[in-house]
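1. Dropping a prediction and its sequence here:
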Amino acid sequence: MTDSQRRQRILALTPWERLAEHWERLGIRPGYRCVRGPEVGMAMVRGRMGGTGRAFNLGEMTLTRASVQLTDEVVPDAPLGHGWVKGRHARHAELIALVDACAQRGDWAVAIDEGLVAPLDAALAVERDAHGRQAAATRVDFFTLVRGE
């Protein structure tokens, strides 16, 4: 998984309020314009039986996408960023696209990875661990049950 893919995954999984709060704290305020969207559409979700079987169409999910271009660049090929998020949250997709565009600038990339992506990834890991412990607490080990004969 590339840095860009990892960043996109973390930003899409992070709740909007937390992402916006961390972005504000980072202090990067570029000018930008929306090139595409935000647009709400549908995406086909595919599944596999047992994780390894043949792929099948599970159903559709709502998806919002956006593309932005930085406008405070003096070069003709200003960075273009893209963002996708499940659901219908247009501002979330637009902010992900903005972060993606800003991360393409060398002077902002390190600040974004260390000051935004790393803390959000750590918060997601804590939540994942808490959900895992909660699910593990409800686990039933059927091999410990004794049949009465």
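-> Ah, there it is.
2. okay, CA-based contacts and neighbour counts for the rest of this
-> Noted.
3. Run a quick neighbour tally on Gly50.
-> 7 (other CA atoms under 10 Å).
4. Wasn't it part of a strand?
-> No: secondary structure of Gly50 (DSSP: H, G, I helix; E, B strand; the rest coil): helix, not part of a strand.
5. From Phe56, how far off is it?
-> Remark: distance between Gly50 and Phe56 (CA to CA, to the nearest Å) = 12 Å.
6. buried residues in the longest helix seen in the chain?
-> When the chain is scanned for its longest helix (criterion: DSSP state H), the result is helix 118-137. Using 16 or more other CA atoms under 10 Å as the test for burial, helix 118-137 gives 120-121, 124.
7. here comes the other one, which I'd like you to weigh against the first:
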Amino acid sequence: MISHEPDRQPGRKRVADLLAKAEMSELNATWADVDPKPAVQPIRGPETGLVMIKGRIGGGGSPFNLGEATVTRATVRLETGTVGHAHALGTDREKVQLAAIFEALWQEAETQSLVEERLLKAIEARLAAADSQKAEETAATRVDFFTMVRGED
């Protein structure tokens, strides 16, 4: 069931987005810092399935089905009752399970700063560095065209 209620915790979309882009090494390194480890009850998954990717002709025209992508999702409940959800492209079930745990930990006041400072900021820094490198590589191949004006003949 899709909820149309506004997000009760601002920033949760950002957290879900960053956790979907997390690397397993980042998740494992932060998980090692969580002490004590919370008791976690799986609610759903992790399970893998397909989603249809839609495109638009010219970026804004008529929609069409571009193809399918593999996605893995998981939902967990911490011993405190907090529920965490995670989705990620691919089939890495362990990654999505850990991401769901971190999403739940981010919602709790006691562990939110650990998740924010130790994990989410590291993911943001890695993504910003990758974007910067890509921009530099793209700029190196840029060609500036100009028109030469001839003098009056």
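-> All right, it came through fine. Quantities reported herein were computed from a predicted structural model and do not represent experimental measurements.
8. Any chance you could compute the TM-score here?
-> Taking TM-score structural alignment, normalised by the length of the first structure as the basis, the two superposed chains have a TM-score of 0.82; 140 aligned residues with a CA RMSD of 2.1 Å.
9. which residues of the second structure does the longest helix of the first structure align to?
-> Following TM-score structural alignment, the aligned partner range for helix 118-137 of the first structure in the second structure is 121-140.
10. for the second structure, what spans make up the helices?
-> Going by DSSP H, the second structure shows helices at 12-20, 24-33, 93-107, 109-114, 121-140.
11. Turn those into TSV, including distance to Thr75 of the second structure.
-> Below are those laid out as TSV (distance: least, CA to CA, whole Å):
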stretch	distance to Thr75 of the second structure
helix 12-20	12
helix 24-33	16
helix 93-107	6
helix 109-114	18
helix 121-140	21
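12. follow-up on the earlier one: turn the buried residues of helix 118-137 of the first structure into a markdown table, including distance to Trp23 of the first structure.
-> Shown next, in a markdown table, are the buried residues of helix 118-137 of the first structure (distance: CA to CA, whole Å):
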| residue | distance to Trp23 of the first structure |
| --- | --- |
| Leu120 | 10 |
| Asp121 | 14 |
| Leu124 | 16 |
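13. Please pull up the equivalent of Ala39 of the second structure in the first structure.
-> Per TM-score structural alignment, Ala39 of the second structure is aligned with Gly31.
14. how much space between the equivalent of Ala22 of the second structure over in the first structure and Glu21 of the first structure?
-> In the first structure, the residue paired with Ala22 of the second structure is Thr14, using TM-score structural alignment. Computed as CA to CA, the Thr14 of the first structure to Glu21 of the first structure distance reads 11 Å.
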